[in-house]
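Q: The sequence isn't on hand, but the structure is:
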């Protein structure tokens, strides 16, 4: 930049937003919610019978599972769980759930009880709804700037110009 006076450096918007979401996910008020949601998702995907029941109740739907390197997936996973709230409640009230629960070993029964406790908890659903409402727009912006389909930065710049004129 010392040689070329008109050369500017700009950070990657997608990377910056992803790092913001990483910091948010580590906040003490959000991290336990994400961990509980991961326990719920892991239990379902670790037990074929639970996965089968979930797919039946969601008409072959899937839950988003968080990836290690993309922090937005934590928030996408919360939104996915919230979307399937009624289906997950139905799943844990089926005869198939009760029959398979009885076959679990002690360790897995404890995990199943945690899952049922989460699904039956109004506080859990309220917290997920709050997080997705607050941070959903940020995730939406991330998806827009990280898209290969079209250049969204020009769109953001036009909006910024319009707002500031």
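A: Nice, I can see it. Because the structure is predicted, anything quoted here is derived from the model rather than measured. Numbers count the residues shown, from 1 in each chain.
Q: going forward, measure contacts and count neighbours with C-alpha atoms only.
A: OK.
Q: Against residue 126, how distant is residue 30?
A: Distance of residue 30 to residue 126, given as C-alpha to C-alpha, to the nearest Å: 13 Å.
Q: Between these two, which is the more surrounded one?
A: Neighbours were tallied for residue 30 and for residue 126 using other C-alpha atoms under 10 Å; the higher tally belongs to residue 30 (14 against 11).
Q: so what's that one up against?
A: 24, 131 (C-alpha atoms under 8 Å, 6 or more residues apart in numbering).
Q: ok, and here's another one to check against it:
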């Protein structure tokens, strides 16, 4: 069900861009270390196997929005080699200048949060979920 929801244009766009940002940061250890200085927490890394993780990635990315913006405007970022690479420019543009990304992320979170919460309850191994549903 979440896969079909994720295929809708607005959500798909947000998911693709969030994945691009998260993967770029996680694929470069220096950037990951820099990111850890700013938000004091991490973006949940997208997983290929569980689709709900993509929406949880959106949620965690939105929670660290301001620290991400601060990271991409910091002197450390401006002075690093990633600033001049095309992928680095693209990711920075997504975080700072893409007017559609944050409203799309918020929309995707609001429309999928109830379903993701139910899936997390059902998937939990601590207690049977039927009593809560």
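A: Everything's here; your move. Values in this document were obtained by computation on a predicted structure and should not be read as measured data.
Q: Could you get me the TM-score between them?
A: Here the TM-score for the pair of chains, by TM-score structural alignment, normalised by the length of structure 2, is 0.91; 132 aligned residues with a C-alpha RMSD of 1.5 Å.
Q: Select the longest helix from structure 2.
A: If you go by DSSP state H, structure 2 has its longest helix at helix 101-123.
Q: what's that one aligned against in structure 1?
A: Against structure 1, the aligned range for helix 101-123 of structure 2 is residues 124-146 (TM-score structural alignment).
Q: which outside residues touch that stretch?
A: Here stretch 124-146 of structure 1 makes contact (C-alpha under 8 Å, 6+ apart) with 13-14, 17-18, 30, 33, 72, 75-76, 78-79, 82, 85, 118-119, 151-153.
Q: I'd like the distance between residue 27 of structure 2 and residue 20 of structure 2.
A: Here the criterion is C-alpha to C-alpha. By it, residue 27 of structure 2 lies 10 Å from residue 20 of structure 2.
Q: the more surrounded of those two?
A: When residue 27 of structure 2 is set against residue 20 and neighbours are counted by other C-alpha under 10 Å, the residue ahead is residue 20, at 17 against 10.
Q: Who are the contact partners of the equivalent of the more buried one over in structure 1?
A: Taking TM-score structural alignment, residue 20 of structure 2 has residue 39 as its aligned residue in structure 1. By C-alpha under 8 Å, 6+ apart, the contact list for residue 39 of structure 1 reads residue 115.
Q: Could you tell me which residues within stretch 40-48 of structure 2 count as buried?
A: 42-46 (16 or more other C-alpha atoms under 10 Å).
Q: Now for these: which two are most distant?
A: Within the buried residues of stretch 40-48 of structure 2, 42 and 46 form the most distant pair, 11.8 Å apart (C-alpha to C-alpha).
Q: corresponding residue for residue 72 of structure 1 in structure 2?
A: Per TM-score structural alignment, residue 72 of structure 1 is aligned with residue 52.
Q: I'd guessed its match sits against residue 2; true?
A: Yes. Contact criterion C-alpha atoms under 8 Å: residue 52 of structure 2 and residue 2 qualify, at 6.8 Å.
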